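Chemist: only the shape, not the letters, is given here:
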């Protein structure tokens, strides 16, 4: 693309009303909504081969999965980008940011847009992704306001055994028991951190004053059970399937030996399918220093082996 500029777009979304990230015909997706608005703002007909306005994302999320911090990039001709300025006396990137923020639906938020550094690729330059899965178990107070991003279960979870299971996932493994490979890809991934914690009960307002219990407002996540996992990348359904495996251990339905066997023999079967999507949120994407972006992108494109 001649005279093209690459833009980094940081965003968040409530995945409840979306059939995942990836654009699909006649189905509402995050990518589809953003690209539709981009075509309107930049006055480019959809299907124009000279200006596709195609987003490349750091990590595709599934139906019903949320993102508090997602990253994608867009390649666009500089002259086309200038079309969004209109009457605004601001640079094109700022104009694009403001128009997207105003025109996108309420379940998508643009955090920021900036020219990408040389060598930046939202997907292949990423060092790691962080996901969090939130559960309200029997020991948690269920808040109906959180139903779109917290899974409610009736059982009491044994976090000690769940953490023993989670510890088995750390390192370079073939997660074939818990994930589906893309065509031509693998389910080999490197998990850097994985653990379960219960969020401490705490107050939102605590200034040391003794104002009485009626003024003590609990934080919305107090008491929830959270699974935090960080990896260089994730295969399809990997996080939700690992969560399901850990939960089965945590409620006593499966043993740690069973989980260890699934890690040792990467074969998919019914008991390691994904848990419900609403508890899962993509929380963070980490990138290297600017001078390492292209090197990282080139290295990650290689097919992995153990």
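Modeler: It's in. In this text, all values refer to a predicted model and were calculated from it rather than measured experimentally. Residues are numbered from 1 along each chain as shown.
Chemist: please count neighbours and contacts with C-alpha atoms only from this point.
Modeler: Noted.
Chemist: contacting residues for residue 261?
Modeler: Residue 261 makes contact with no residue under the criterion CA atoms under 8 Å, 6 or more residues apart in numbering.
Chemist: kindly indicate whether it is helix, strand or coil.
Modeler: Of the three states, residue 261 takes helix under DSSP: H, G, I helix; E, B strand; the rest coil.
Chemist: for it, give its distance to residue 26.
Modeler: Here the distance between residue 261 and residue 26 works out to 41 Å (CA to CA, to the nearest Å).
Chemist: can you check residue 263 too?
Modeler: Here the distance between residue 263 and residue 26 works out to 38 Å (CA to CA).
Chemist: ok, these two, which is more surrounded?
Modeler: residue 263 (19 against 7; other CA atoms under 10 Å).
Chemist: the more buried one against residue 177, yeah?
Modeler: Yes. Using CA atoms under 8 Å, residue 263 is in contact with residue 177, at 6.9 Å.
Chemist: confirm that residue 32 sits in a helix.
Modeler: Yes. Remark: residue 32 belongs to a helix, assigned using three-state DSSP.
Chemist: ok, and here's another one to check against it:
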């Protein structure tokens, strides 16, 4: 059996022109362009075992995405000093590999992760987002109250069944542990939600944002999102916020010696 090297790739992308992360036939995806670039370097027939921390939806951005691949040790030795530069030349302008790191075989970009952190940007200025930020900032027509947004957020922190905010998948749990959820208003007046959890189910972050925005603009009471946590099915009252305001900004991992333990614990939890 050929020896292989496991590599961690730190990836950023503007999701506007991608149909999400996961490879899909006849669609432009982040995994697709990354696999194509790597294939040109190591041979399209080389199995990469590409595994990502979080499969972002169409239109969602990332500044802190993480994935891992396997390369034959001999081929990696040839590319070691130039892999990052070569990928920069082969990748499209809206997707970048920012770092390449050799990691132990026990590292799993998905299952070893301890948290994923997202930010969602909203402009409530009457003129809307600045043109240069139109791809990553939602324009909201009603003024937003930061205190009301944070009051709504506080009721959602902790381990809950977020079925009301998720697109349910068969045999998958909707129980998640949110460790951080808060809003700030930056100097440019943009309202930014930060949400961090061990993992998220499909559409969960954008559903949470959509619910909180109706509190922030006064249409719902601050305790309304938390009251939905008693539901066991997706709520038809929750509007999913548009994808383009959302960015995956960080993925956390334990110490190197804990990679395998964390991965095994996560697999048991998800099952």
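Modeler: Ah, there it is. Given the structure is predicted, the values throughout are model-derived calculations rather than measurements.
Chemist: TM-score for the pair, please.
Modeler: Taking TM-score structural alignment, normalised by the length of structure 2 as the basis, the two superposed chains have a TM-score of 0.94; 271 aligned residues with a CA RMSD of 1.8 Å.
Chemist: which parts of the stretch 151-271 of structure 2 are strands?
Modeler: 158-161, 175-185, 191-197, 246-252 (DSSP state E, counting those that start in this stretch).
Chemist: closest one to residue 237 of structure 2 among those?
Modeler: strand 158-161 (17.0 Å; CA to CA).
Chemist: buried set for the closest one?
Modeler: Residues of strand 158-161 of structure 2 classed as buried: residue 161 (neighbour count, 16 or more other CA atoms under 10 Å).
Chemist: ranges for the helices of structure 2?
Modeler: In structure 2, the helices defined using DSSP state H lie at 30-42, 73-79, 83-90, 146-154, 204-216, 224-227, 259-270.
Chemist: let's have those in CSV, adding distance to residue 97 of structure 2.
Modeler: What follows is the helices of structure 2, written out as CSV (distance: least, CA to CA, whole Å):
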stretch, distance to residue 97 of structure 2
helix 30-42, 9
helix 73-79, 15
helix 83-90, 7
helix 146-154, 33
helix 204-216, 25
helix 224-227, 37
helix 259-270, 22
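Chemist: hey, which of these is tucked in deepest?
Modeler: helix 204-216 (a mean of 24; mean count of other CA atoms under 10 Å).
Chemist: and the angle from that helix to strand 191-197?
Modeler: 140 degrees (axes from the mean of the first three to the mean of the last three CA atoms, to 10 degrees).
Chemist: what's the mean deviation for helix 204-216 of structure 2 versus structure 1?
Modeler: Here the mean offset of helix 204-216 of structure 2 against structure 1 after fitting is 0.5 Å, by mean CA distance after the TM-score superposition for structure 1.
Chemist: which residues in structure 1 does that helix align to?
Modeler: Aligning helix 204-216 of structure 2 against structure 1 (TM-score structural alignment) gives residues 238-250.
Chemist: how about the strands in the stretch 1-150 of structure 1?
Modeler: Under DSSP E, counting those that start in this stretch, the stretch 1-150 of structure 1 gives strands at 4-13, 55-57, 66-77, 108-115, 128-136.
Chemist: on that earlier part again, any idea which of the helices of structure 2 gets closest to residue 122 of structure 2?
Modeler: helix 204-216 (9.3 Å).
Chemist: the closest one packs against which elements?
Modeler: helix 146-154, helix 224-227 (3 or more CA pairs under 8 Å, 6 or more residues apart in numbering; DSSP states H and E).
Chemist: please list all residues in contact with residue 147 of structure 2.
Modeler: residue 216.
Chemist: what's the spacing between it and residue 153 of structure 2?
Modeler: 10 Å.
Chemist: repeat that for residue 104 of structure 2.
Modeler: 37 Å.
Chemist: and for residue 69 of structure 2?
Modeler: Residue 69 of structure 2 is 36 Å from residue 153 of structure 2, by CA to CA.
Chemist: just residue 200 of structure 2 next, same as before
Modeler: Counting by CA to CA, the gap from residue 200 of structure 2 to residue 153 of structure 2 is 16 Å.
Chemist: residue 5 of structure 2 too?
Modeler: Taking CA to CA, one finds residue 5 of structure 2 at 42 Å from residue 153 of structure 2.
Chemist: do the same with residue 133 of structure 2
Modeler: 25 Å.
Chemist: also residue 80 of structure 2?
Modeler: 45 Å.
Chemist: can you check residue 206 of structure 2 too?
Modeler: Residue 206 of structure 2 is 13 Å from residue 153 of structure 2, by CA to CA.
Chemist: now residue 98 of structure 2
Modeler: Distance, residue 98 of structure 2 to residue 153 of structure 2, by CA to CA: 32 Å.
Chemist: ok, residue 188 of structure 2 next?
Modeler: Distance from residue 188 of structure 2 to residue 153 of structure 2, by CA to CA: 22 Å.
Chemist: now residue 257 of structure 2
Modeler: For residue 257 of structure 2, the distance to residue 153 of structure 2 - CA to CA - is 34 Å.
Chemist: next one: residue 41 of structure 2
Modeler: 46 Å.
Chemist: equivalent analysis for residue 37 of structure 2, please.
Modeler: Counting by CA to CA - residue 37 of structure 2 and residue 153 of structure 2 are separated by 40 Å.
Chemist: enumerate every residue touching residue 132 of structure 1.
Modeler: With CA under 8 Å, 6+ apart, residue 132 of structure 1 has these contacts: 226-229, 279-283.
Chemist: can you do 6 Å?
Modeler: 227-228, 280-281 (CA atoms under 6 Å, 6 or more residues apart in numbering).
Chemist: now swap in residue 187 of structure 1 and tell me
Modeler: Counted by CA under 6 Å, 6+ apart, residue 187 of structure 1 has contacts 174-176, 181, 235.
Chemist: adding distance to residue 247 of structure 1, write those out as JSON lines.
Modeler: Shown next, in JSON lines, are those (distance: CA to CA, whole Å):
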{"residue": "174", "distance to residue 247 of structure 1": "20"}
{"residue": "175", "distance to residue 247 of structure 1": "17"}
{"residue": "176", "distance to residue 247 of structure 1": "18"}
{"residue": "181", "distance to residue 247 of structure 1": "23"}
{"residue": "235", "distance to residue 247 of structure 1": "20"}
